[in-house]
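Trainee: Structure here, sequence nowhere to be found:
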């Protein structure tokens, strides 16, 4: 999701492994300091690159194309597609799906978003789902890294819900969701029709939620600014090298990286 055309709120790199039965997802914290390449802005003018720029400024500088270019520079991997979802589109997709069932292991009370969930199982509508994935101060240590853990747990619940309501086995449901998606997302030009989206979705239908492996890019808090994080270079390269080679990301890649201590709050 993005913040009304300003800076990207969440970025996930999805790699579908050969055979289309497993996927790896790498969340990039928005406050990660990176070397941002030069990009073209909405007018076609060149925005100079920058060192120690927050990752989410790439979207601000040149939209999704610049965010993709920045990920490619970081990873050495060509991105085949991108999908941009704004807050309104996110809510529409969840509502079209009929909500997403999540289980909270601890109470979540966010006075800013008015999200108030007791421990237990809930079916969240679009508004509640958006509040959950944006919650930060009310879980874990209140960090963006903790929020990423919530987002990853929600995405797994979303994928499980897609399968449980039979989207992949019902042409009518798949077409309905794809039709809603064309109005709710901004994809690259190869995914901008119902036909293309349904074909893309069918190619992912063999991947169960339990076969989607999610990690956060290995980072540590920046010694010069505790409100920012920097990649653990060797560990990050382990992540990107695994994806380039179509292998699972080794557990050693994320060892000793900073975390937000919100793991297990939602499942």
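Mentor: Perfect, thanks for sending it. Here the structure is a predicted model, which means the values were calculated and not measured. Numbering: from 1, shown residues only.

Trainee: CA atoms for contacts and neighbours, from now on please.
Mentor: Fine.

Trainee: For residue 10, which non-adjacent residue is closest in space?
Mentor: For residue 10, the nearest residue in space outside its immediate sequence neighbours is residue 1; the separation is 5.8 Å by CA to CA, 6 or more residues apart in numbering.

Trainee: ok, and here's another one to check against it:
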């Protein structure tokens, strides 16, 4: 039926661009017919058992579009990433999305781009390197071979070289992760991320500290803030702080940024009604058709039926472990990995153990919280309401009110202890009894400069140092990160 609304997981933002949007049937056909399709997956990528699906998302460092053409100068200026000759065909974002066929929680595994691994097929004669390099090395090798064979058509050279890069990257990832099947892939260019952010901006994110970086153009304050497209790109690209060196940024923090951004965007797409806005929906589809490539076997409608829970937060993001930072034989910075540990981790994530005991009884609701925004920052009341819901409160009404300096919790008679507990969660000590607040409710008025404290269960603070432990972000909200 043309009026049937379906859930379509199209790609991921730098990692899952267009993560789970709802598309009417005619729009689905428009998208499916216009995507770049590739046969690079081949028959050597394995097939998941049952109805499970594994999708490898590859975000390219290239400053070119999917056809290999340069972008308008104004786009390069806005992206703050250098011109068309900067970057290359490295797969700087690698995320394996595992969607269980039974509808249970999906897992998005980020593979740090500088993991030093064996490269499948020895592309360009290189047996080991950073995992991101498999794409570019195979692209270069194929491009040189085609030119030597007399191929001169630019489009043919570009697409056949890209297919070689895709095949090599997929094979290298599979080998590194222990032979896991890759059922489908999605390839995203850097400009696709920027254009997506233009369509859906402003985008709300949350930072645990003030941070600034002249390389990426990042300049953010602590707490929740709304970003335009250029700022969003800086947010996911930042891997250093040129003003606060004590923050000790690493590439692992950039992985966390990407995960947090995807979680925030999916939450906002659902909350803001983007998928019911014809103009924005068409904008999302246009971005996908211009700058995203997928394997020729990906049936968007079938996958939509399987992955409808992702937009609702039914996904956990995690970064695969590294052992330490080190140098390769050429002196370049790399991540030293314990391959056996990585493969064991992936195996656990793909095949979680069944619970051995009955689940604990759910905690009693902590009460209904109404949130009023007195900061002037658009969308903050809804964000805080959702975050408190994650902490066990029931989401009440949200709205805006006159500006005020401090945050305060209003409570009805007899609810002083509950108000104090909520105030502590919000990082304030101001509470006041208010006879206009309904029984069973608490009312929060957010004052200027409000930020959720890092101890909130919905705002985990990532570790800056390398770690062998899983460090996950849950979907369904706007997490705070470094």
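Mentor: Here it is on my side, so go on. Remember, it's a predicted structure, so these values are computed and weren't measured experimentally.

Trainee: Need the TM-score between these chains.
Mentor: Superposed pair, TM-score by TM-score structural alignment, normalised by the length of the first structure: 0.79. Supporting alignment: 246 aligned residues with a CA RMSD of 3.1 Å.

Trainee: Now for residue 54 of the first structure: which residues touch it?
Mentor: The neighbours of residue 54 of the first structure, taking CA atoms under 8 Å, 6 or more residues apart in numbering as the test, are 30, 31, 32, 33, 34, 228.

Trainee: Apply 10 Å and report the result again.
Mentor: Neighbour list for residue 54 of the first structure: 29, 30, 31, 32, 33, 34, 35, 36, 228, 229, 230 [criterion: CA atoms under 10 Å, 6 or more residues apart in numbering].

Trainee: Out of these, flag the one nearest to residue 9 of the first structure.
Mentor: Distances from the contacts of residue 54 of the first structure to residue 9 of the first structure were compared by CA to CA; the smallest belongs to residue 30, at 6.6 Å.

Trainee: Correct me if wrong: the residue nearest to residue 10 of the first structure contacts residue 7.
Mentor: Yes - taking contact to mean CA atoms under 10 Å, the distance of 9.4 Å between residue 1 of the first structure and residue 7 places them in contact.

Trainee: Comparing the two, which residue is more hemmed in?
Mentor: More crowded of residue 1 of the first structure and residue 7, by other CA atoms under 10 Å: residue 1, with 21 against 18.

Trainee: can I assume residue 317 of the second structure is in contact with residue 471?
Mentor: Yes - applying CA under 10 Å as the test, residue 317 of the second structure and residue 471 come out as touching, 8.3 Å apart.

Trainee: of those two, who's got more company?
Mentor: residue 317 (26 against 17).

Trainee: Now check the first structure for the residue matching the more buried one.
Mentor: Structural alignment (TM-score structural alignment) places residue 317 of the second structure against residue 214 in the first structure.

Trainee: and that match, that's in a strand?
Mentor: Yes - under the criterion used here (DSSP: H, G, I helix; E, B strand; the rest coil), residue 214 of the first structure sits inside a strand.

Trainee: residues contacting it?
Mentor: Taking CA under 10 Å, 6+ apart as the criterion, residue 214 of the first structure is in contact with 12-14, 23-27, 149, 152-153, 155-156, 249.

Trainee: hmm, 8 Å instead?
Mentor: Listed by CA under 8 Å, 6+ apart, the contact set of residue 214 of the first structure reads 24, 25, 26, 27, 152.

Trainee: Check residue 101 of the first structure too.
Mentor: By CA under 8 Å, 6+ apart, the residues touching residue 101 of the first structure are 121, 122, 123, 124, 157, 158, 161.

Trainee: SS state for it?
Mentor: Under three-state DSSP, the three-state class of residue 101 of the first structure is strand.

Trainee: which position in the second structure aligns with it?
Mentor: Using TM-score structural alignment, residue 101 of the first structure lines up with residue 204 in the second structure.
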